[in-house]
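**Student:** no sequence on hand, only this structure:
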């Protein structure tokens, strides 16, 4: 596995997003299947494992901690706070809370579930817009000084927010969505990360399964699958997006790889400070994803690929209106309206 840098750590060029083992895409796999996948990732050269307090309302951190504790020295552990589950009368509810006391509590809870004394890379999962980001990052910096966290990151933020946070404490990584069909980081974030020396960690790099060329009937998605609430997966939009796949499949054939590998290889070729973290629940898909590290793409094919799938050819927004209000990332609509 080729290596890339994130903060003080050398990690495999492709990491593992652990979320789907406990959260988001319908019924999660049985615990023994999750254990098998985590160990297969470790054996396959993955050295960046990404989880969060939110995923499964703690269940994902518990799984990662139990399975990987014996191998703790072999990998870089990333988790997130500032967005967690809170018990209500109606059950568990996700709450964005960036107050310093909440971040400290989230971190202590995560350390316990992960069965570790220190989290290597600790992200602010969402910027709580009711709290200045400087205050939230200041609390995270205190965790570094206390030896509970080694490096800091931000998730779903804009370049401007990154710069504000970086002025308080160096930010080692920004984790935003980035794939062929979500190109928002190209507006400003990739350049800002390069300038500040931060790694860009790309989540949903295979477009939540779309670029795997395996999801053709969105009406069959589980009732609790979060994609049911995403505009791009609404039946009419998705039908339009499916029209992009035949040509995309042909490009994968030209590159001598699978569609999923093409999506990941594209990210690896975009810049050396990008690390994709695809998630999966299947060992064969994991092995396929890791194979993308060996795929070589010619510049001409990259250009054709980018012309085929981009913000102008994809139907639907990436998030609902409510979810868009919760994030801070740049959008092409705002960028165009600003005259940039």
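**Tutor:** Cool, the structure landed. All values reported here derive from a predicted model rather than from experimental measurement.
**Student:** switch to C-alpha atoms for all contacts and neighbour counts from now on
**Tutor:** Fine.
**Student:** hmm, residue 116 is touching residue 65, no?
**Tutor:** Yes. With contact defined as Cα atoms under 8 Å, residue 116 reaches residue 65; the gap is 7.5 Å.
**Student:** neighbour count: the two, which is higher?
**Tutor:** Between residue 116 and residue 65, counting by other Cα atoms under 10 Å, residue 65 is the more crowded of the two (21 against 14).
**Student:** and the nearest residue to residue 261 once chain neighbours are set aside, which of the three is it?
**Tutor:** Distance criterion Cα to Cα, 6 or more residues apart in numbering; nearest residue to residue 261, sequence neighbours excluded, is residue 292 at 4.6 Å. The local conformation at residue 292, judged by DSSP: H, G, I helix; E, B strand; the rest coil, is helix.
**Student:** quick check: residue 292 vs residue 153, distance?
**Tutor:** 25 Å (Cα to Cα, to the nearest Å).
**Student:** and the two? Which one has more around it.
**Tutor:** Per other Cα under 10 Å, whichever of residue 292 and residue 153 has more neighbours is residue 153, with 29 against 24.
**Student:** just to be sure, the more buried one is in a helix?
**Tutor:** No. Secondary structure of residue 153 (three-state DSSP): strand, not part of a helix.
**Student:** buried sites along the helix or strand where residue 323 lies?
**Tutor:** Secondary structure assignment for residue 323, by DSSP states H and E: helix 321-326. Using 16 or more other Cα atoms under 10 Å as the test for burial, helix 321-326 gives no buried residues.
**Student:** what's the answer for stretch 227-242, then?
**Tutor:** 227-228, 230-234, 238-239, 241-242.
**Student:** which residue is nearest the middle of this protein?
**Tutor:** In the chain, the residue lying closest to the centroid (Cα atoms, centre = their mean) is residue 203, at 2.4 Å.
**Student:** enumerate every residue touching it.
**Tutor:** 17, 175-178, 276-278 (Cα atoms under 8 Å, 6 or more residues apart in numbering).
**Student:** again, only this time at 10 Å
**Tutor:** Going by Cα atoms under 10 Å, 6 or more residues apart in numbering, residue 203 touches 15-17, 50, 155, 175-179, 275-279.
**Student:** got it, and residue 204?
**Tutor:** Taking Cα under 10 Å, 6+ apart, one finds 17, 176-179, 182, 210, 276-279 in contact with residue 204.
**Student:** make it 7 Å
**Tutor:** 177-179, 278 (Cα atoms under 7 Å, 6 or more residues apart in numbering).
**Student:** among the residues you listed, which one has the most neighbours?
**Tutor:** residue 278 (27 neighbours).
**Student:** any idea how far it is from residue 87?
**Tutor:** In terms of Cα to Cα, residue 278 sits 30 Å off from residue 87.
**Student:** state the number of residues packed around residue 220.
**Tutor:** Residue 220 has 9 nearby residues by other Cα under 10 Å.
**Student:** repeat for residue 282
**Tutor:** Residues near residue 282, counting by other Cα under 10 Å: 16.
**Student:** alright, now check it against this:
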């Protein structure tokens, strides 16, 4: 059942640690967040994914505080380039910045090595080869074991891989967001790179009940960065869930579990990392690894969620400008391309 990253085998469903301290409203209660992290290890969730920017370092620190004594029990991923300085977001892919960020992350995480360290976003001012070279140096120094890329396309993947082998490419991938299928899903398979699928539950859309935009906190990024949740688009997306509910009932699982299982069915090299603050949801997500979909069910879901049926762009213009993931032609038209 386990899946490979580098030469390590991990449970196929990891835990994304962004929304514990970041993105979807105010930070979680820290005691509850630590209890969630402990419970993750207790049920066998051994792949934790965080980043420097999440909570301006607080997500990393919570992992260190809650799980530092159990460090050998989990595969730890974090990210650099997208960071902070004086509590302001910065984007810096220079080698010296990457190495400084790694040192700071190691301290917050209370560890001497990060298993998987990503370039969180492309820095258009720095050639990817220079940033990849810094990662190679960190591997030689024993401070990270593997490196990866996040929200980048096939060209940057191949360029970075030519400098030093990339272990994982992280990208948003779900029934609702099919962009990896344009190029990187197959490129990762070809190169032996794990595709780590973040937001496999569609930022809450692919849940039962689905996320309710009317309930979002004023600081929730879904209010501004993800147009599919806007008043003019959201209602048009809800009919997509009809087929998902039918197939979930057939498979004997919840819709969120179905969504996670679908990402796993897209290839043995795909590892979903759903995020949650809720222990019951954590346990359900973890159990999704046991959901088996037939080829006919996968085909029905693929047809129901064909990319052009999603209403609204994946990202706002500013969000789209921050990534180099491939777009479908209809998305290029949405963004004026």
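**Tutor:** Done, it's in. In this text the structure is predicted, and so the values were computed from the model without any measurement.
**Student:** where does the TM-score land?
**Tutor:** Once superposed, chain against chain, the TM-score is 0.96 (TM-score structural alignment, normalised by the length of the second structure); 332 aligned residues with a Cα RMSD of 1.3 Å.
**Student:** for the second structure, which segments count as strands?
**Tutor:** 3-5, 8-10, 15-16, 47-49, 75-80, 82-85, 88-91, 114-119, 144-150, 168-172, 194-198, 270-273 (DSSP state E).
**Student:** hey, which of those strands is tucked in deepest?
**Tutor:** Most buried of the strands of the second structure, by mean neighbour count (mean count of other Cα atoms under 10 Å): strand 270-273, with a mean of 29.
**Student:** for it, give me every contacting residue.
**Tutor:** Counting by Cα under 7 Å, 6+ apart, strand 270-273 of the second structure makes contact with 12-16, 194-198, 200, 260, 263-264, all of which sit outside it.
**Student:** if we use 6 Å, what do you get?
**Tutor:** 12-16, 195-198, 264 (Cα atoms under 6 Å, 6 or more residues apart in numbering).
**Student:** with stretch 286-302 of the second structure instead?
**Tutor:** Residues contacting stretch 286-302 of the second structure (Cα under 6 Å, 6+ apart): 13, 257, 261.
**Student:** quick one: that stretch aligns where in the first structure?
**Tutor:** Mapping stretch 286-302 of the second structure onto the first structure (TM-score structural alignment) gives residues 290-306.
**Student:** stretch 163-182 of the second structure too?
**Tutor:** Using TM-score structural alignment, stretch 163-182 of the second structure pairs with 168-187 in the first structure.
**Student:** what's the span of that stretch from first residue to last?
**Tutor:** Distance between the two ends of stretch 168-187 of the first structure: 24 Å, counting by Cα to Cα.
**Student:** and stretch 50-68 of the second structure, by the same measure?
**Tutor:** 14 Å.
**Student:** what residues sit buried inside it?
**Tutor:** Quick answer for stretch 50-68 of the second structure (16+ other Cα under 10 Å): 50-64, 66-67.
**Student:** centre of the chain versus that stretch, how much separation?
**Tutor:** Centroid separation for stretch 50-68 of the second structure versus its chain: 16 Å, with Cα atoms, centre = their mean, to the nearest Å.
**Student:** need the max-distance pair from the contacts of residue 203 of the first structure.
**Tutor:** 50 and 179 (17.6 Å; Cα to Cα).
**Student:** aligned partner of residue 6 of the first structure in the second structure?
**Tutor:** Per TM-score structural alignment, residue 6 of the first structure is aligned with residue 5.
**Student:** could you measure from its match over to residue 195 of the second structure?
**Tutor:** 9 Å.
**Student:** cool, and residue 182 of the second structure?
**Tutor:** Taken as Cα to Cα, the span from residue 182 of the second structure to residue 195 of the second structure is 13 Å.
**Student:** to which residue of the second structure is residue 327 of the first structure aligned?
**Tutor:** Checking TM-score structural alignment: residue 327 of the first structure goes with residue 323.
**Student:** number of nearby residues for the closest residue to its match other than its chain neighbours?
**Tutor:** Distance criterion Cα to Cα, 6+ apart; nearest residue to residue 323 of the second structure, sequence neighbours excluded, is residue 151 at 5.5 Å. By other Cα under 10 Å, 20 other residues sit near residue 151 of the second structure.
**Student:** who touches the alignment partner in the first structure of residue 151 of the second structure in this structure?
**Tutor:** Aligned by TM-score structural alignment, residue 151 of the second structure pairs with residue 156 of the first structure. By Cα under 6 Å, 6+ apart, residue 156 of the first structure lies in contact with 176, 327-329.
**Student:** scan those residues and report the most crowded one.
**Tutor:** residue 176 (24 neighbours).
**Student:** any idea how far the closest residue to that residue other than its chain neighbours is from residue 227 of the first structure?
**Tutor:** Computed as Cα to Cα, 6+ apart, the closest residue to residue 176 of the first structure that is not its neighbour in sequence is residue 156, at 4.9 Å. Separation of residue 156 of the first structure from residue 227 of the first structure (Cα to Cα): 18 Å.
**Student:** cool, residue 69 of the first structure as well?
**Tutor:** Residue 69 of the first structure is 32 Å from residue 227 of the first structure, by Cα to Cα.
**Student:** for residue 324 of the first structure, same thing?
**Tutor:** Separation of residue 324 of the first structure from residue 227 of the first structure (Cα to Cα) stands at 14 Å.
**Student:** how about residue 48 of the first structure?
**Tutor:** Counting by Cα to Cα, the gap between residue 48 of the first structure and residue 227 of the first structure amounts to 25 Å.
**Student:** and for residue 172 of the first structure?
**Tutor:** Residue 172 of the first structure is 30 Å from residue 227 of the first structure, by Cα to Cα.
**Student:** over to residue 200 of the first structure?
**Tutor:** Separation of residue 200 of the first structure from residue 227 of the first structure (Cα to Cα): 24 Å.
**Student:** next: residue 123 of the first structure.
**Tutor:** 24 Å.
**Student:** for residue 78 of the first structure, same thing?
**Tutor:** 24 Å.
**Student:** and residue 107 of the first structure, what pairs with it in the second structure?
**Tutor:** Match for residue 107 of the first structure (TM-score structural alignment): residue 102.
**Student:** which residues in the second structure does stretch 246-255 of the first structure align to?
**Tutor:** Counting by TM-score structural alignment, stretch 246-255 of the first structure corresponds to residues 242-251.
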